[in-house]
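**Student:** Next come a sequence and a model predicted from it.
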Amino acid sequence: MRKVRITVEGRVQGVGFRYSTKMVADELGITGVVRNEMDGSVSMEACGEDNAMERFIQRVKESPSPAGKVSNVKVEDDPSIKERKKFIAN
């Protein structure tokens, strides 16, 4: 089980990015939460199997939202992230 904290910058608010990210997470069996931040970025905590997590991170980097444009992604492993039962878009 891999647990990561992801921060995404670019055109990621107001373009369906969180909803699209949730759809990808549900498809891959990733649990966690995604939320908009005050600085215009999107942050998430995600938990999942290693292979699924690699695919999830790659899809986030490519922007799951067709209207979104990702300019920077920061991924940090964090074993202290709380496991959730599903993926929530806040």
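**Tutor:** All right, it came through fine.
**Student:** going forward, measure contacts and count neighbours with C-alpha atoms only.
**Tutor:** OK.
**Student:** May I see the buried residues of whichever strand or helix holds residue 72?
**Tutor:** Following DSSP states H and E, one finds residue 72 within strand 69-77. The neighbour-count check on strand 69-77 (16 or more other C-alpha atoms under 10 Å) flags 69-70, 73 as buried.
**Student:** Out of those, which is nearest to residue 83?
**Tutor:** residue 73 (21.8 Å; C-alpha to C-alpha).
**Student:** wouldn't that closest one be in contact with residue 5 here?
**Tutor:** No. Look at residue 73 against residue 5 with C-alpha atoms under 8 Å: they stay out of range, at 10.4 Å.
**Student:** let's bring in a second one:
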Amino acid sequence: MKTTELIVSGRVQGVGFRNYVSLIAKDLNIKGTVRNLSDGDVKIIAQTDDDTLNKMVERIKQPQHQFMKIKDVEIHDLQLDKVYDDFSVVY
């Protein structure tokens, strides 16, 4: 298991995107967090294996409804000592 940071840009704030990500993460048993960034993007910290992360990214790219518009998903490996025991939305 590794820790990955995803930065999602597009129309991802004010449209239920964080909750959508949380449902995907819980369905795939991914641990971590999702939060809005001040620039309009959304940051996801995900602790999982590569295959499961790829499944998450594919589902994120297929928005739940017409108001979500995904422009880009940047993926960066992180070195974190913290181990998450669940997935949560950070407000």
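**Tutor:** Now that the structure is in, tell me what you want to look at. A quick note: this is a predicted structure, and the numbers were derived from the prediction, not measured.
**Student:** want to throw the buried residues of strand 69-77 of the first structure into CSV with distance to residue 14 of the first structure?
**Tutor:** Converted to CSV, those look like this (distance: C-alpha to C-alpha, whole Å):
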residue, distance to residue 14 of the first structure
69, 11
70, 13
73, 18
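**Student:** so what's the residue lying closest to residue 73 of the second structure once chain neighbours are set aside up against?
**Tutor:** Using C-alpha to C-alpha, 6 or more residues apart in numbering and skipping the chain neighbours, the partner closest in space to residue 73 of the second structure is residue 8 (4.6 Å). Residue 8 of the second structure makes contact with 41-44, 70-74, according to C-alpha atoms under 8 Å, 6 or more residues apart in numbering.
**Student:** Just the element for residue 8 of the second structure, please.
**Tutor:** Using DSSP H and E, residue 8 of the second structure falls within strand 2-11.
**Student:** Counting neighbours, which bits of that strand end up buried?
**Tutor:** 3-9, 11.
**Student:** can you check stretch 14-31 of the second structure too?
**Tutor:** Buried-residue list, stretch 14-31 of the second structure, by 16+ other C-alpha under 10 Å: 17-18, 21-22, 24-25, 30-31.
**Student:** Make sure I have this right: residue 54 of the second structure is in a helix.
**Tutor:** Yes. Counting by DSSP: H, G, I helix; E, B strand; the rest coil, one finds residue 54 of the second structure located in a helix.
**Student:** Any idea how many residues pack against the residue nearest to residue 3 of the second structure when sequence neighbours are not counted?
**Tutor:** Nearest-residue entry for residue 3 of the second structure: residue 47, 4.4 Å, with adjacent residues in sequence omitted and distances by C-alpha to C-alpha, 6+ apart. By other C-alpha atoms under 10 Å, 27 other residues sit near residue 47 of the second structure.
**Student:** close enough to count as contact, residue 47 of the second structure and residue 84?
**Tutor:** Yes. Contact between residue 47 of the second structure and residue 84 holds when scored by C-alpha under 8 Å: they sit 7.4 Å apart.
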